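**Student:** based on what follows, work out the 3D shape:
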Amino acid sequence: MDLNLQPRGDRGRLKEVEALLAGSSIVACMGDRLTLASFGMAVPIWSHLRAAVTTAEEALERVREHNPDLLIATEDLEQGYGIALVQAVERLHPPTRTLIFLRRENPLVVNEALEAGADGVMFVSSIGQARGDFLKALECTRDGGVYYPEVVREMARESSPQDAATQKLLQDLSERELDVLKALTTGLSNREIAEHLVVSSETVKSHVSAIIGKLGVRDRTQAAIMAIRHGGQLIPSS
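**Tutor:** Below is the predicted model:
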């Protein structure tokens, strides 16, 4: 595969990443040392990187130390398991946004990553293709959104077990709340949802709060995951 790493004359993506990461701090945890080193030396990344480690234990220590804005991990680690690390970080420091790259492209692993609460789930195979999942994930998660590309949503939806109780909770949402919830699953921020639905951002915030309360979940990420996995026809794939 011919990776599209740096198109000639195209500096726009570097500037986009720099803008998206402005003021942010990052902890990276990857099992492959070459990948980790290459990631850490990337121009838009290195100045924001607080730690680059290869084991789950080291990553948790650095999260405790730095309270980073962003954890970027791979599924495979030298010691530990990337998905379990995401779940631990979600519990240890909920404000940290968690992005994970999966090598195994199958529904069981996708659902495991969603259940762990990852804010962004991507496949390693997407790296270097066109504009890429990573930039899109940064865009979506910067303002509190989630990033689950369509292939991830489809795998999760098709392989999730039927849960009548959860489906009942979703059915009890109003039509407008379902519209907002569907927008959440595609990674839109409150501002973008407001523009899409032609309402105010404050109205969207009220709907999001109502959705979280009615579904009994912790935050908008958990609401989006519930909708993706159990929404069925209520929350069709975009």
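
**Student:** going by C-alpha atoms from here, please, whenever you check contacts or count neighbours.
**Tutor:** Fine.

**Student:** residue contacts, Thr141?
**Tutor:** Arg97, Asp119, Gly120, Tyr147, Gly187 (CA atoms under 8 Å, 6 or more residues apart in numbering).

**Student:** in a helix, it, correct?
**Tutor:** Yes - per DSSP: H, G, I helix; E, B strand; the rest coil, Thr141 lies within a helix segment.

**Student:** mind checking how far it is from Gly132?
**Tutor:** Distance, Thr141 to Gly132, by CA to CA, to the nearest Å: 15 Å.

**Student:** for Ser25, same thing?
**Tutor:** Distance of Ser25 to Gly132, computed by CA to CA: 21 Å.

**Student:** so for the two, which sits in the more crowded spot?
**Tutor:** Between Ser25 and Gly132, Ser25 has the larger neighbour count (other CA atoms under 10 Å), namely 20 against 14.

**Student:** tell me how far that one lies from Ala52.
**Tutor:** The value you get for Ser25 to Ala52, if CA to CA is used, is 12 Å.

**Student:** now swap in Val27 and tell me
**Tutor:** Taking CA to CA, one finds Val27 at 6 Å from Ala52.

**Student:** who has more neighbours, these two?
**Tutor:** Comparing Val27 with Ala52 by neighbour count (other CA under 10 Å), the higher total belongs to Val27, at 25 against 22.

**Student:** wasn't Ala28 part of a strand?
**Tutor:** Yes - counting by three-state DSSP, Ala28 is located in a strand.

**Student:** now the other sequence, so there's something to compare against:
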Amino acid sequence: MTDIRVLIADDQVMIRQGFAVLLGAEPGIQVVGQAVDGLDAVAKTAELAPDVVLMDIRMPELGGIEATRRITGAADSPVRVLILTTFDLDEYVYEALRAGASGFLLKDASADELAHAVRVVAAGEALLAPSVTRRLITEFSRTSPTPRAPLKSRLGDLTERETEVLSLIAQGLSNAEIAGTLLVAEQTVKTHVSRILPKLGLRDRTQAAVFAYESGLIRPTGY
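**Tutor:** All right, here's what the predicted structure looks like:
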């Protein structure tokens, strides 16, 4: 099995080197480079072709949000971005998720948490716990209360069951939990997810959660 290639982007050398040491000791993970700011991250991503970029938000030259947008902007870009932040309610985290990040991780994460996060994101899954998803939806309610019509129209491309699955994804449910809710096999849910993402032009479950709110499918009531 091929190692997961990781690029670490942070303007603090101790954080970069600390994460490099932690990940370098993990089986199946290879740190292929370090970037000192957003511009460097974009350049090194193009040069080194990592699977996952650990991206700080606040960096000189080019911030992590714009760097994330540039890295994930291409429809066929296979690179996943995992945002590094000091606080789990950092307002910039939400903008980073909108920009295409696949999730976020606190900078004081343990070695096990860091490695798990990299593996989850590399596999195309979202690194958003249900509690985080609820906060994410609440934040979208505060900052973007009006559903975006072009996104709402794209919901028409989904079947009724796919729309139902998308709604549950946005509420933070795992495939197994969705299967239990809908009384279907977990493989059936995986098949629905694999159809939903390309139909909507989405990269992963994180973007699905963002889309579900911004299209008006999900409302913050009750979260």
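
**Student:** dump the residue contacts of whichever residue in structure 1 pairs up with Ala209 of structure 2.
**Tutor:** In structure 1, the residue paired with Ala209 of structure 2 according to TM-score structural alignment is Ala224. By CA under 8 Å, 6+ apart, the residues touching Ala224 of structure 1 are Val146, Leu181, Lys182, Leu184, Thr185.

**Student:** quick one: the strands in structure 1?
**Tutor:** Ranges of strands in structure 1, per DSSP state E, are 26-29, 49-53, 70-74, 97-102, 120-123.

**Student:** Asp133 of structure 1 contacts Ile127, correct?
**Tutor:** Yes - using CA atoms under 8 Å, Asp133 of structure 1 is in contact with Ile127, at 7.1 Å.

**Student:** the two: which is more packed in?
**Tutor:** Asp133 (23 against 16).

**Student:** for Glu78 of structure 1, see how far away that one is.
**Tutor:** 24 Å.

**Student:** what of Leu138 of structure 1?
**Tutor:** In this view, Leu138 of structure 1 and Glu78 of structure 1 are 25 Å apart by CA to CA.

**Student:** higher neighbour count, those two?
**Tutor:** Comparing Leu138 of structure 1 with Glu78 by other CA under 10 Å, the one with more neighbours is Leu138, at 21 against 15.

**Student:** touching, that one and Leu20? I think so.
**Tutor:** Yes - if you go by CA under 8 Å, Leu138 of structure 1 and Leu20 touch, sitting 6.5 Å apart.

**Student:** need the outlier residue of structure 2, farthest from its centre.
**Tutor:** The C-alpha centroid of structure 2 is most remote from Leu183, which lies 27.3 Å away (CA atoms, centre = their mean).

**Student:** how far away is it from Val165 of structure 2?
**Tutor:** Look at Leu183 of structure 2 and Val165 of structure 2: by CA to CA, they are 12 Å apart.

**Student:** the residue nearest to Gln171 of structure 1 when sequence neighbours are not counted: what's it in contact with?
**Tutor:** Distance criterion CA to CA, 6 or more residues apart in numbering; nearest residue to Gln171 of structure 1, sequence neighbours excluded, is Leu234 at 7.5 Å. By CA under 8 Å, 6+ apart, the contact set of Leu234 of structure 1 is Leu170, Gln171, Leu178.

**Student:** can you pick the most crowded of these?
**Tutor:** Leu170 (24 neighbours).

**Student:** and the helices in structure 2?
**Tutor:** Assigned by DSSP state H, the helices in structure 2 fall at 13-24, 38-48, 64-72, 91-98, 111-122, 130-143, 149-154, 160-170, 175-182, 186-200, 205-214.

**Student:** and Val199 of structure 1, how many neighbours?
**Tutor:** Neighbours of Val199 of structure 1 (other CA under 10 Å): 12.

**Student:** now the one 4 residues further on
**Tutor:** Around Thr203 of structure 1 sit 12 other residues, with neighbours defined as other CA under 10 Å.

**Student:** for it, give me its contacts.
**Tutor:** Neighbours of Thr203 of structure 1 in contact, by CA under 8 Å, 6+ apart: Ala194.

**Student:** same question for the one 4 residues further on.
**Tutor:** Counting by CA under 8 Å, 6+ apart, His207 of structure 1 touches Glu177, Val180.

**Student:** aligned partner of it in structure 2?
**Tutor:** The equivalent of His207 of structure 1 in structure 2 is His192 (alignment by TM-score structural alignment).
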